[in-house]
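Participant: Sharing a model that was predicted from the sequence below.
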Amino acid sequence: MTNNSLRILVVEDDFFAAQRLANEIRAHGDHVVGPFADVHEAIHRVGLVQAAILDIRVQDENSFQLADSLTHVGIPFVFLTGYDRCVIPPRFSGRGVYTKPSCAAPLLDSLHREHARIAHRQEDSLETVVIEMLHRARGMMPDEASVERLVEAVLLRAIHEQADAPPIEDLHGWLFHMLEIEYQERGKTHLQ
């Protein structure tokens, strides 16, 4: 059983293999989205999942377009296939490839490790902190324009203060503290 369950997209056109895989995923504590025996139907679920297990050949198509979509939005995936690795395009060379039949445990281990690595990297990103600041500022200010002006003022102040200073270890905490100070000191000046 995993500590943090994931929503895992399963794309497999063999009914019995798909059901066995789905049952193993559930037994490990994760949630199954699918299984899907159609690549195009699965593509429409990309925004609902945190990881994916893809058969390479699904009916008369391959799953590489789906793999591209997952790559584009940063969702980890592995291939589970009966085909040789040489059929996989070089752009997917760093992805896990597991041979059918395979139990779900090593696939899930790989997906959980990759998901945790991506989540850790995103937590520390400036983009994530700014999005969180905008969300918090929406609770402070009456309209979207004043929200943006407040966050912009915090970011400009942060840039000015950090010009010659050592890097901040807790960027998230520091910027949120500055957001509170900016709101208390000059919140009304950011109104329209």
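Facilitator: Alright, I've got the coordinates.
Participant: CA atoms for contacts and neighbours, from now on please.
Facilitator: Fine.
Participant: So which residues make contact with the helix of greatest length in the chain?
Facilitator: For the chain, the longest helix by residue count, based on DSSP state H, is helix 104-123. Helix 104-123 has contacts (C-alpha atoms under 8 Å, 6 or more residues apart in numbering) with 6, 21, 24-25, 28, 50-53, 74-78, 96, 98, 128-129.
Participant: Take this one as well and set it beside the first:
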Amino acid sequence: MRDVRGLQLLIVEDEWLLADDLARYFSSMGATILGPVATIEQAFHYTDNAQAAILDININGRRVFPVADELQRRGIPFVFFTGDSESVIPDRLRYASNLHKSSGSQAVFDALFPQRGVREESAATTDDVLSILPKLRLAARLGLGDVAASDRLVEKTLEQALRDIDRRAAGLSTEDWLNEIMRTVGESCGAKLLH
């Protein structure tokens, strides 16, 4: 189970009892709770500090998707936690888990912080670029929203990695190293990739 001590967790929930249950559960594990908040405007006050988030889809009649978009842009993990089975999640956000409110706090924890399976863990420890490539492509697509542009970003990232291999910091995993390079490449030429 992941250690969440000190993790800043944003809870966006307009049903006070549910928000309080989630806050107590994650607080008991050592997380620092941001909120809970019951409006979209309040949620935006915390997005810069959030390290993870639980989002009710319908907040007092308004959709939480603008908050989810901001968290996605920043690479912050989040889950949708809703009582509305009819909610339609936009395609750009469908990668996030969508849990019904009857799921309970442990299910929310498991969705926010999925445990790695033995196979996935061994692949990550081998630092095999081929096993990391799908994650890079997904991160690029989430950031740019365009398939062709995101593939160009991954290509430029790998080209830059080949040029920088001698400057790679000791102890940094290949996945973290490539993600750092992709952030840098994306910041410097992300807009150009869309054309």
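Facilitator: In hand now; what should we look at? Computed from a predicted structure; not experimentally measured.
Participant: circling back to that earlier point, give me the buried entries from the contacts of helix 104-123 of the first structure.
Facilitator: Buried by 16 or more other C-alpha atoms under 10 Å: 6, 21, 24-25, 50-53, 75-78, 96, 98, 129, out of the contacts of helix 104-123 of the first structure.
Participant: Of those residues, which belong to helices?
Facilitator: 21, 24-25, 129.
Participant: In contact with the residue nearest to the spatial centre of the second structure, which residues?
Facilitator: Closest residue to the average C-alpha location of the second structure: Pro77 at 2.4 Å, with C-alpha atoms, centre = their mean. Pro77 of the second structure is in contact with 51-53, 71, 112, counting by C-alpha under 8 Å, 6+ apart.
Participant: Dump those residues into TSV; add distance to Leu193 of the second structure as well.
Facilitator: Below are the contacts of Pro77 of the second structure laid out as TSV (distance: C-alpha to C-alpha, whole Å):
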residue	distance to Leu193 of the second structure
Gln51	28
Ala52	29
Ala53	30
Leu71	22
Leu112	31
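Participant: Can you show me the helices along the second structure?
Facilitator: So, for the second structure - with DSSP H - the helices run 16-28, 40-46, 65-74, 105-112, 118-125, 129-144, 147-164, 174-193.
Participant: residues of stretch 115-132 of the second structure that come out buried?
Facilitator: 124, 132.
Participant: Kindly check the end-to-end length of that stretch for me.
Facilitator: 17 Å (C-alpha to C-alpha, to the nearest Å).
Participant: related to what we said a few turns ago, right, and the helices of the second structure - which one's nearest Leu34 of the second structure?
Facilitator: helix 40-46 (6.6 Å; C-alpha to C-alpha).
Participant: What's the average distance for that closest one when superposed on the first structure?
Facilitator: Comparison of helix 40-46 of the second structure with the first structure after fitting gives an average deviation of 1.0 Å (mean C-alpha distance after the TM-score superposition for the first structure).
Participant: Against which helices or strands is that helix packed?
Facilitator: Other elements packing on helix 40-46 of the second structure under the criterion 3 or more C-alpha pairs under 8 Å, 6 or more residues apart in numbering; DSSP states H and E are strand 8-12, strand 32-37, helix 65-74.
Participant: Among those, single out whichever gets nearest to Ala123 of the second structure.
Facilitator: Closest approach to Ala123 of the second structure among those is made by helix 65-74 (25.2 Å; C-alpha to C-alpha).
Participant: Return the set of buried residues in that closest one.
Facilitator: Residues 65, 67-69, 71-72 are the ones in helix 65-74 of the second structure that count as buried (16+ other C-alpha under 10 Å).
Participant: quick check, nearest of the contacts of Pro77 of the second structure to Val185 of the second structure?
Facilitator: Closest approach between the contacts of Pro77 of the second structure and Val185 of the second structure, by C-alpha to C-alpha: Leu71, at 20.3 Å.
Participant: The closest one - nearest residue in space that isn't next to it in sequence?
Facilitator: Spatially, and ignoring its direct neighbours in sequence, Leu71 of the second structure is nearest to Thr47 (6.6 Å; C-alpha to C-alpha, 6 or more residues apart in numbering).
Participant: cool, Ser27 of the second structure as well?
Facilitator: Excluding its sequence neighbours, the residue lying closest to Ser27 of the second structure (C-alpha to C-alpha, 6+ apart) is Ile33, at 6.7 Å.
Participant: quick one, what contacts that neighbour?
Facilitator: Taking C-alpha under 8 Å, 6+ apart, we find Ile33 of the second structure in contact with 8-11, 23, 26-27.
Participant: if you set the cut-off to 10 Å instead, what comes out?
Facilitator: Counting by C-alpha atoms under 10 Å, 6 or more residues apart in numbering, Ile33 of the second structure touches 6-11, 22-24, 26-27, 50, 53.
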